[in-house]
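1. Got a predicted structure plus its sequence, pasted below:
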Amino acid sequence: MKKMLVIGFAAASVIALSACSAGADTAAPAGSDEFTPITVGVIPIADTAPLYLGLEQGFFEDEGLDLTIETATGGAAIVPAVVSGDYQFGFSNLGSLMVANDKGLPLKLVNSAVASTGDVTSDMGAIVVSGDSAIETLADLNGKTVSTNSLNNLLDTVARSTIDSAGGDSSTVSFVEIPFPDASAAVENSQVDAAFVVEPFVTAAVENGNRVLAYSFSEFEADLDIAAYFSSAATVESDPELVDKFQAAMKKSLQYAQANPDAVRAIIATYTKTPPEVLAKIVLPKFPTEFNVDAVTALGQAALKYGVVETAPDMSSFLP
């Protein structure tokens, strides 16, 4: 019952994403007549390792769920697939989910997913520049071009906030959309002056000779929730038992990932072609089972400040 369907996309010179599959059918859990098929849309990055681990460890089968994983380049592509019912659940950064909430899309957060380390000297997301760049501080990004994996979203919101906090003027910075796997090459080729990337692409960029300018997630807020798993309002309302089962399996998956960093590194190798020397060095995020409400509130206020949303989300209804 373990299934993964991976849709590949363009890769940088160090890392190329590829398809993978795992396992064979197993018996249904005691007391269950059959497995319920679910599809979960994710981004194939270090952040989503707990879902793959949960599949490998049988946590979803334990709940009677037949899990298929599909991948996309960003949350902006996953959201409409969940709304349409193509996916029962999805993974997306909180910026995309705040935008969706602001637009009135019928989505409901169901699980926490990943958070920054809170360490301003070592984190799972960073703004990188070329090794010989004259850019030394975030304020030096004034008038420069910075890439993120999607625009008007989590990363550029955090980048703008940390640039301004460092004494820069983020209104002078041009943000462009480049997928994570291609961002390091874009920096090296001077297509952009800097790139905001997450692991394993932070370490890959450094291995390619780039330099970390700032760990902006941790600079923005300690223990910042980066993303969440979500479903459609229709699924939450019509099939609460399915949601309960997914939440239970996901909680076990997050707990397992947090307690087993070596297993996290090993599973990442199954859905990305990360070189072993890079995999050994990547900074793993935290995998919390609860949201940091204060940090998410601060993110909502920043999204409002920079025009990403017209209204900051109400945490009492936005978070599960």
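-> Looks like it arrived, so ask away. Numbers count the residues shown, from 1 in each chain.

2. hey, let's count contacts and neighbours off CA atoms from now on
-> Will do.

3. And whichever helix or strand residue 243 is part of, what's buried?
-> Residue 243 belongs to helix 240-259 when assigned by DSSP states H and E. Along helix 240-259, these residues count as buried under the neighbour rule (16 or more other CA atoms under 10 Å): 242-243, 245-254, 256-258.

4. And the furthest pair within those?
-> 242 and 258 (24.3 Å; CA to CA).

5. the helices in this structure, which residues?
-> 49-57, 59-62, 75-84, 94-102, 154-165, 180-188, 201-207, 216-220, 233-238, 240-259, 261-271, 276-279, 293-305, 315-318 (DSSP state H).

6. Please report how far residue 267 lies from residue 253.
-> 12 Å (CA to CA, to the nearest Å).

7. any residues in contact with both of the two?
-> Common contact partners of residue 267 and residue 253 (CA atoms under 8 Å, 6 or more residues apart in numbering): residue 53.

8. on that earlier part again, how distant is the helix holding residue 243 from the center of its chain?
-> 17 Å (CA atoms, centre = their mean, to the nearest Å).

9. Okay, angle between that helix and helix 261-271 too, please.
-> 110 degrees (axes from the mean of the first three to the mean of the last three CA atoms, to 10 degrees).

10. Packing partners of helix 240-259?
-> helix 49-57, helix 59-62, strand 107-115 (3 or more CA pairs under 8 Å, 6 or more residues apart in numbering; DSSP states H and E).

11. at 10 Å what do you get?
-> Applying 3 or more CA pairs under 10 Å, 6 or more residues apart in numbering; DSSP states H and E, we find helix 240-259 packed against strand 36-42, helix 49-57, helix 59-62, strand 65-71, strand 107-115, strand 225-232, helix 233-238, helix 261-271.

12. Switch these over to TSV; also include mean neighbour count.
-> Listed next are those as TSV, based on neighbours: other CA atoms under 10 Å:
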stretch	mean neighbour count
strand 36-42	20
helix 49-57	23
helix 59-62	23
strand 65-71	23
strand 107-115	25
strand 225-232	25
helix 233-238	15
helix 261-271	18
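
13. next, the one to line up against it:
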Amino acid sequence: MKKWFKISFALFLITILIIPIAACGKDDVTKVRIGEVTRSIFYAPQYVAIEKGFFEEEGLDITLTTTAGGDKTMTALLSDGIDVALVGSETSIYVNAQGANDPIINFAQLTQTDGTFLVSREKIDDFSWDLLKDSTFLGQRKGGMPQMAGEFALKKHGIDPHADLNLIQNVDFANIAPAFSSGTGEFVQLFEPTASVFEKEGIGHIVASFGVESGNLPYTVYMSKDSYLKENPETAEKFTRAIYKAQQWVDSHSAEETAEAIQGYFDNTDLDIIEMSVERYKSQGSFATNPILDQEEWENLQNIMDEAGELPQRIDYETLVNTSIAENVMDE
């Protein structure tokens, strides 16, 4: 009887000790809702951060939603539908110009070049930008970063997109690729993996990179309301640390390894296409290797917006960019 009592009492003690520990672990997990502007191989480090458990290591439970477009992503952030937005930095400038009481702050950069490629319907062995003149060009949405970076690159090569091209800009982002596939346009501006898929299927041929042409800029950045960052400083730091780990992982691993890690996010895309897309982005330095958005990139962004006639007003770097979180993470 005494032996049975001792065993029962021991089990009781173990139980009451385990329950608080388990509860404590559960309470320590923080939920963070991310809204990504689109689903793209361009965002490979983000998917690596999820798949390799880097967010989980930081005690973060991530919910990822594709919010399809900069305007919808900003609406979700401003209405508290998401906590963190992954979108182009130009959106924070647009919101600021509207007199936001709670400004949108860029705190961790994911990509540092444009992510689109120039795709020609016909195969061109010796490409020259002059070949675009008088062609029908299926461009991106007006006011978005792809369109502005695209126009910047065209002007750099002496092409006025509104005078020298038959420029089509009235097609929604999601329908640009299908429109080209169905026969609209001689040239189109596309993200990966669509550009490589079209090339593999003979629909089009990649002839140039807008990322190379437009230089470094804060193309896709994690941003939150200023109030959220102030109220959740530890969460913001943990989030940034996870992204930094993923950036370093992608930088130090092969395109094949990265493709295998993120394949689950692109169910309808062959692994070789994912690998090819990752390699293209890595080779041109599109993936940022750390989360710091520097001032030179910020000024290049505003120059491109100004060139496109879309800059409401110049915004000081310190007003909408917070690098202290990323700097703290990198200094550890």
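-> Everything's here; your move. Quick caveat, the model's predicted, so the values are computed rather than measured.

14. Work out the TM-score between the chains.
-> The TM-score (TM-score structural alignment, normalised by the length of structure 1) is 0.79; 287 aligned residues with a CA RMSD of 2.9 Å.

15. Residue 184 of structure 2 maps to what in structure 1?
-> By TM-score structural alignment, residue 184 of structure 2 lines up with residue 191 in structure 1.

16. what's the distance between its match and residue 83 of structure 1?
-> Distance from residue 191 of structure 1 to residue 83 of structure 1, by CA to CA: 35 Å.

17. So between those two, which is more surrounded?
-> residue 83 (20 against 14; other CA atoms under 10 Å).

18. Identify the residue of structure 2 aligned to the more buried one.
-> In structure 2, residue 83 of structure 1 lands on residue 78 (TM-score structural alignment).

19. hang on, isn't residue 196 of structure 2 packed against residue 177?
-> No - Residue 196 of structure 2 is beyond contact range of residue 177, at 11.8 Å (criterion: CA atoms under 10 Å).

20. Now do the shared contacts for those two.
-> residue 190 (CA atoms under 10 Å, 6 or more residues apart in numbering).

21. Neighbour count for those two, which is higher?
-> When residue 196 of structure 2 and residue 177 are compared on other CA under 10 Å, the one with more neighbours turns out to be residue 196, at 24 against 20.

22. what's the distance between the more buried one and residue 314 of structure 2?
-> In terms of CA to CA, residue 196 of structure 2 sits 36 Å off from residue 314 of structure 2.

23. what's the answer for residue 207 of structure 2, then?
-> Residue 207 of structure 2 is 34 Å from residue 314 of structure 2, by CA to CA.

24. between those two, which one's more packed in?
-> Shown here are residue 207 of structure 2 and residue 314; by other CA under 10 Å, residue 207 has more neighbours (18 against 13).

25. Could you pull up the contacting residues of the aligned residue in structure 1 for the more buried one?
-> Aligned counterpart of residue 207 of structure 2 in structure 1: residue 213 (TM-score structural alignment). Residue 213 of structure 1 makes contact with 126-131, 135-138, 194-196 under the criterion CA under 10 Å, 6+ apart.

26. Now tabulate these in a markdown table and tack on neighbour count.
-> Below are the contacts of residue 213 of structure 1 laid out as a markdown table (neighbours: other CA under 10 Å):
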| residue | neighbour count |
| --- | --- |
| 126 | 27 |
| 127 | 23 |
| 128 | 27 |
| 129 | 28 |
| 130 | 26 |
| 131 | 17 |
| 135 | 18 |
| 136 | 13 |
| 137 | 13 |
| 138 | 22 |
| 194 | 29 |
| 195 | 31 |
| 196 | 28 |
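
27. Can you tell me which of those end up in strands?
-> Per DSSP state E, strands hold the following members of the contacts of residue 213 of structure 1: 126, 127, 128, 129, 194, 195, 196.

28. what residues does stretch 289-296 of structure 1 touch?
-> 94-95, 111-115, 220-228, 247, 250-255, 258, 299-302, 313, 315-316, 318-320.

29. For residue 129 of structure 1, give me its contacts.
-> Residue 129 of structure 1 neighbours (CA under 10 Å, 6+ apart): 135-136, 146, 184, 187-188, 190, 192-196, 205-206, 209-214.

30. let's see it at 6 Å
-> 194, 210, 211 (CA atoms under 6 Å, 6 or more residues apart in numbering).

31. Alignment lookup: it to structure 2.
-> In structure 2, the residue paired with residue 129 of structure 1 according to TM-score structural alignment is residue 120.

32. State the distance from the closest residue to its match other than its chain neighbours to residue 219 of structure 2.
-> Leaving aside its sequence neighbours, residue 120 of structure 2 sits nearest to residue 187 (CA to CA, 6 or more residues apart in numbering; 4.6 Å). To residue 219 of structure 2, residue 187 of structure 2 is 22 Å away according to CA to CA.

33. Distance of residue 158 of structure 2 relative to residue 53 of structure 2?
-> 47 Å.

34. who's more crowded, those two?
-> Higher neighbour count among residue 158 of structure 2 and residue 53: residue 53, with 15 against 12, using other CA under 10 Å.

35. which other residues reach stretch 164-175 of structure 1?
-> 139, 142, 143, 144, 145, 146, 147, 160, 163.

36. meant to ask about stretch 262-269 of structure 1
-> By CA under 6 Å, 6+ apart, stretch 262-269 of structure 1 touches 49, 257.
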